[in-house]
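# my questions are about this predicted structure, shown below with the sequence.
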Amino acid sequence: MANYPENILSISDIEKIIDGEDIVDIYNHNLSGLKKNCIYAMLFCIPLLVIVILFNKINYANYIMWVLATPVVIIFGKQFFIKAWKQIRYFTTNVDTLVALSTGTAYIVSVFNTFYPSFWAGKGLEAYVYFEVSAVIVAFVLLGRYLEYKAKRNITVAIKQLIGLQPSTATVFKDGQLIKTPIKDIRIGDEIFVRPGERIAVDGKITRGGSFINESMISGEAMPVEKNEGKKVYAGTVNEANSFYFEAYKVGRNTLIGQIVKMVQDGESSRIPVIKAVDKVSSIFIPIIGITAIVTFFTWLLFSPDDGFTQGLSSMIAVLIMACPCALGLATPTAIMAGIDNGAANGILIKGDEALENAKKLTAVVLDKTGTITEGIFRVTDMKWLTEATPELKGILYRIESYSEHPLANAVRTYIRDDMRAEPDMKVSSLSGRGLMGETVSRKYYVGTSKLLEEYQVEISDKEKKWIDRETEKSNTIVLFACETALLAIIAITDAVKETSLSAIDRMKRAGLKLYMLTGDSKRSADMTAGKAGIDTENVMAGALPAGKAAFIKALREQGETVAMTGDGINDVGALAMADVSVAMGKGSDIAMEVAQVTVVSSDLNKLVQTINLSKITTRTIHQNLFWAFIFNAIGIPVAAGILFPVNGFLLEPLFAGIVMALSSVTVIGNSLLLRKKPI
């Protein structure tokens, strides 16, 4: 298998994150451990190489080199031998097998020759040692893995930004008291109290009270959802209105936050098809190298009776060292990690393995509407006053809307902020699910829906109803402002098409991609949004249910299209799973992000265009790395076996085989790291 770096997160790391520890702190701790191992190995290798090159004839040189090499091989390199043993037990091989075989052989032979040189002296031969070879291989492979792991830093930071502020404690109601409790100590069945503005710590069901919950991480919709007794609430969502109690029914890794962390773990260890090809080649390559090494030894023994044993052993070790496919093993993962790092630096979190393989082949892109094409942020598009729009009335409206954190209320406040006078003293109360009521000394005012006005017998004329109908057909949301006796103002609020969506759609059209839009809105509303965005209305599916969206993607694929789907809600999950490349917006649900291969932190569609470009340059870098790695092995192994010896007497010593092998790995890593800074 390819030579992968250590996982970003172990199972114990996941538990720590769920318990409230910072993912970046855990990553830095793991990176620090890898860095220390790499530095210590290098520090031991430096004097070892100095002795080999300049002082190999001094007394006790072999013993000094043994002391220097042993910590590198036994302590810092033990992971290779442990993993190789696990592979052998199941009759499989990977790169760790060859690293362990080459370094282990060089080390054991060197220890034997150090302590029993008389064995060779009796045969008239010199007892060579290869401590520097075993240590240098371990040090360079550790360096490669450190560089790969380091390349994951940006994606770790970006994921931290995505999941936002994770609450470390919650207020549990126990024995008649409210007790601040760490998340790790919360159990299923605990009753938890949530204040306005607080983030919900675990998944549960409301037992007392009710509120409006911002569930943008679940549905992708900016509009808070009203929740009453018996309704479910989810970890990571925000309470925007009233205090309430809920009973925990999912804790730990089963919550929304736990699923996001799992997405990180799964995505970090995923593989693209070219990696699978490398794995297959490596499983065949390694046994062949073992046979080649044995044949090399016996060939020297047969054709050079005098010093065949020594030269054969030396050449066999050189073959094993030269064949160590560090460059081959590093070719793909370093490019993938550099590509992931480049994506993360640009706000693109790449999880799916096929995403980097398929993005460059896309022919069609299907876009969800809300939060993908549109902003997901509400703005006032029109405000029709039915009386004189005095600063005093605007101040009353502003005061009432200030009581709510609802996105519609925020849109109204933003719109009238500069035109109002001081807010009057008044009592404001929430009318659950309908709107707000404000009371001054002399009058009551209402802000909400038409149902609220009907309830308080405030009439709406036919003329105003027609105006409301027209605005509704434009996909606008209507908010009404009234006093006890008359309607005062009608406010039209919309979720506008993002400027970035307009530019991204134009870029995709110019690239020859076919564009489609799916939405649950009415056909007329959907067509209007599509027209603004520059999408052909014939490519719009309105009133789409989850099954319909998935069927739409399936139909496109059956027509021979390579399809990308972008979405953010639970209703998009089926379509995301069906697509060749699935993209979730950063404000999407946990399930959508888990299913999707790519998450766009900023919800900017231009990032999809960048993902396509990144796919092209990453795949090109992988192919370059594989070419040089295979060429290196194809040329180096015969030379190490001694094929040039009959021609010009050249024989590659194991030390120089190790140096050449290391330089090849450095070349591959360097080529991959260039990808991190390439513009996309």
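Sure, I can see it.
# only C-alpha atoms for contact and neighbour calcs from this point on.
Will do.
# go through stretch 438-447 and flag the buried ones.
Buried residues in stretch 438-447, defined by neighbour count with 16 or more other CA atoms under 10 Å: Gly438, Glu439, Lys444, Tyr445, Tyr446, Val447.
# for the longest helix anywhere in the chain, buried residues please.
Counting by DSSP state H, the longest helix found in the chain is helix 606-641. Buried residues in helix 606-641, counted by 16+ other CA under 10 Å: 606-619, 621-622, 624-626, 628-629, 632-633, 636-641.
# second structure follows, compare the two:
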Amino acid sequence: MGVPGTTKLQITGMGCASCVGRVEKALAAVSGVETAEVNFATRSAEIVHDRTTLLTDLSAALDEAGYPAALLETEFTVEGLNCASCVRRAETALVAAHGVVEGTVNLATKTAHVRYARGATTPQEIGEALTASGYPAHPRGTVKDDSADDHEINDLAHATLIAALLALPVFVLEMGGHMIPAFHHWVQANIGDQTSKLVQFALTTAILLGPGRIFLAKGLPALRRGAPDMNSLVALGTSAAYAYSVIATFFPSLLPAGTANVYFEAAAVIVVLILLGRLLEARAKGRTGAAIRALVGLQPQTAQVEKGKEVLDLPLGEIAQGDVLRLRPGERIAVDGVVLEGRSHVDESMITGEPIPVAKGKGDQLIAGTVNGTGAMRLRATEVGAGTVLARIIRMVEQAQGSKLPIQALVDRVAAVFVPAVMGIAALTVLVWMVFGPDPALSMALVAGVSVLIIACPCAMGLATPTSIMVGTGRAAELGVLFRKGDALQALQSVKVVAFDKTGTLTLGEPTLTDLLPAEGVDADSVLRFAAAAEVSSEHPIARAITAAYHGDLPLAEDVEAVTGMGLQARVEGHDVLIGAKRLMRAHHIDPGTLATQAERLGAAGKSPLFVAIDGQIEAVIAVSDPIKPGAPEAIAALKAQGFQVAMITGDAKGAANAIAAQLGIDHVTAEVLPGGKVEALDALRSEHGNLAFVGDGINDAPALASADVGIAIGTGTDVAIEAADVVLISGDLQAVLRGFAISRQTMRNIKQNLVWAFGYNILLIPVAAGILVPFGGPLLSPALAAGAMALSSVFVVTNALRLRWVGQQPEPTGPEPPLAAAPAE
């Protein structure tokens, strides 16, 4: 903000009129504020201030007082972004705009993400401010429209072709004579030196005023504003070569003897090569958004909707929550919904990563974008449009792709001074060659100065980080890992400890019958049949586990009675059935015999042992537990092999927690803690070992997910946990944790490679372009070669980022399903 005047803000959190005084006091304490008047009825504040007051200061004061300003977010598509220095200037214009709290610009996506104070400004005013700074901005929808990219590619291709066709004769006429003496003599004899120069002048003028006009139209105004960009460098370089050549053609007497050479071919070829570089760059950048386009393509455009007695094919935008849809075999599901009728198998691999189709029947949930199998179903829409799981995934990926990593701060600082520095180096180069250079000094000074202007490549700097983020986070989404916050990519690199919640994260999250040990001579299947019949009417989780373990028809149970704290008794097919703890057996004077030892062993393993007695005789001991997830042991082992400390923090009992930890090889266990205790446990681990990541899935994990350096939520968990996390694993597969670390590691390595190239390129080649090798017998780089090197630099950065599309090609191993033990008693 930083300008004198009045600012209006919407205030949140004011519950009564007495809050007004506290808000006014907090605002009045901000430096530069003259008066602050708060209206409780409208929940608004009007602040009169001087030019030293910043909106961020006002917002921070309100946050500290407990009455945050209402902030909104919006996005713009931004035109005219060509290099890192453009990004810096656009962001400066955004932050300076009245009412804007934060503004970030992404060169790779050509977008701006803005947080602004509600009531202080509007998206239209922000867009106008950005446009006034030289970067036209247009409001952007939720999903990126690729038609603008296609239009840009087509325009660049057309301009490049025309420029190349016009530049070819210029290049042949000038350079052909240098390379082939016989051709030089032919031109002199048949065309003439002056006529050759006139032809080159005409064609080069057409190039600069036609395909090359973009550099003059954008670069020169940027120079006048005192904010030069990459277009300014190209405009200066080509204009200098062109102007010198025009003087040499029409007014050669103005130049020192022997220096009236023309460089039309340099100006023409520079335009061609830079346009070609931008074309290749645009095409490559188009592929960086492949993940988003693939996700958008998963949503069908129409669906069959029941309207009264009719079934209509309606576009997605006309489908509402509560509508009943018909799903045909092989059809892609259009909305999130619940099955009303029918059965089928649905391919949910795009959400879960699991290739095996999932059986669906009445009451089961369906997800938009997944593919129906061979059955027909009717479903009721529960979420449509932006509310579907698929739409949320797209938003998460886009937010991550548009974010900035802390490492980008270095690039931004360099970009702020880079172009002016290059212009200064070019001017110094010309001066040095004029003073110390051999004859013809003026011509060589021009060549060296133009080469320095052209070879500098802020484009590569600006693209180094965002292109890698775009491709890396897009590839992560394809592998089932959503980076809700892009900076988690970098934060994962500093993690030393990975802490897990237990229930629902390391385990399946629901009791399962894991062991059935019958007494000698007893049939295990018969015991399970009686036990399941007795428990079938109970809603207790253990009862559901026992019932789910039997696959077959169950007899009717009579006189079912729950014995509080002990178990259950019932009569099945004329037999008395008892199921419960050891104390229930004792209450009925039943001796567990040798099965008591088996029960103790099961209990020591963290399981819940229960005895089954029929007609007063002990028949079996069964155990129910929350089994370890398939793949969890391999994931934990892999993390430890990579050098991570692995911990488990759970509210479960110590016995069960220690048993699971022992099976998985986890070293640090904290059990029987409340949600706040999980945060304290994380703090203790952090102080001992360093930064940590926490993996959880439940509502009670939200504080720990928010407190961790990187919070990783299981996507099958609660919305509260997902909202508190930095990274979301779409499925419950813990192998995705490994994939997240692998993608982070490779993306950061890719970013560093890009930055080393972008900075190293300029550090090494700018001196070469300036002619530092000439005193040692080396070449003086021509402007045309400088333009080619500059174009290839940006293409290299984008192409290197595209390598991340192939991260994780090899499938991760997963463990087998834990078997149900059914062994005779020893």
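All right, it came through fine. Note that the structure is predicted; figures quoted are calculated from it, not measured.
# hmm, back to that, next secondary structure after the longest helix of the first structure?
Using DSSP states H and E, the helix or strand that follows helix 606-641 of the first structure in sequence is helix 645-648.
# show me what that following helix is in contact with.
Counting by CA atoms under 8 Å, 6 or more residues apart in numbering, helix 645-648 of the first structure makes contact with Leu651, all of which sit outside it.
# which secondary structure elements does the helix or strand that contains Leu393 of the first structure contact?
Taking DSSP H and E as the criterion, Leu393 of the first structure maps to helix 391-401. If you count contacts as 3 or more CA pairs under 8 Å, 6 or more residues apart in numbering; DSSP states H and E, helix 391-401 of the first structure packs onto helix 407-416, strand 435-439, strand 444-448.
# and that helix with strand 435-439, angle?
Relative orientation of helix 391-401 of the first structure versus strand 435-439 (axes from the mean of the first three to the mean of the last three CA atoms, to 10 degrees): 130 degrees.
# how about helix 391-401 of the first structure: buried residues?
Neighbour counts using 16+ other CA under 10 Å place Pro391, Leu393, Lys394, Gly395, Ile396, Leu397, Tyr398, Arg399, Ile400, Glu401 of helix 391-401 of the first structure among the buried residues.
# and the helices in the stretch 101-250 of the second structure?
Here the stretch 101-250 of the second structure has its helices, by DSSP state H, counting those that start in this stretch, at 123-132, 147-179, 181-190, 193-209, 213-224, 230-250.
# and the longest one, what does it pack onto?
Going back to what we said before, that points to helix 147-179 of the second structure. helix 181-190, helix 193-209, helix 264-288.
# residues contacting Ala526 of the first structure?
For Ala526 of the first structure, the contact set (CA under 8 Å, 6+ apart) comprises Thr519, Val540, Ala542.
# do the same with Lys160 of the first structure
Counting by CA under 8 Å, 6+ apart, Lys160 of the first structure makes contact with Ile23, Val24.
# now do Ile74 of the first structure
Contacts of Ile74 of the first structure (CA under 8 Å, 6+ apart): none.
# residue boundaries of the strands in the stretch 601-750 of the second structure?
Secondary structure of the stretch 601-750 of the second structure by DSSP state E, counting those that start in this stretch: the strands cover 608-614, 617-625, 645-649, 668-670, 692-696, 710-714, 727-729.
# helix/strand/coil for Pro167 of the first structure?
In three-state terms, and counting by DSSP: H, G, I helix; E, B strand; the rest coil, Pro167 of the first structure is coil.
# pretty sure it sits against Arg199.
Yes: counting by CA atoms under 8 Å, Pro167 of the first structure touches Arg199, with 6.6 Å between them.
# and which of the contacts of Ala526 of the first structure is nearest to Glu594 of the first structure?
Thr519 (21.1 Å; CA to CA).
# quick one: what's aligned to that closest one in the second structure?
Under the alignment (TM-score structural alignment), Thr519 of the first structure pairs with Thr650 of the second structure.
# quick one: furthest residue from the center of the second structure?
Centroid-distance maximum for the second structure: Ala189 at 63.9 Å, with CA atoms, centre = their mean.
# neighbouring contacts of stretch 140-154 of the second structure?
Thr74, Glu75, Phe76, Thr77, Leu279, Ala282, Arg283, Gly286, Val296, Ile394, Arg395.
# which residue is nearest the middle of the first structure?
Centre-nearest of the first structure using CA atoms, centre = their mean is Leu349, 4.0 Å out.
# residues contacting it?
Ile155, Ala158, Ile159, Ile340, Gly343, Val598, Thr599, Val600, Val601.
# now, which of the residues you listed sits nearest Asn62 of the first structure?
Looking across the contacts of Leu349 of the first structure and measuring by CA to CA, the closest to Asn62 of the first structure is Ile340, at 44.4 Å.
# what's the helix or strand for that closest one?
Applying DSSP H and E, one finds Ile340 of the first structure within helix 326-345.
# which non-adjacent residue is nearest the alignment partner in the first structure of Ala426 of the second structure?
Aligning on TM-score structural alignment places Ala426 of the second structure opposite Ala293 in the first structure. In this structure, Ala293 of the first structure finds its nearest non-sequential neighbour in Met316, 4.8 Å apart by CA to CA, 6 or more residues apart in numbering.
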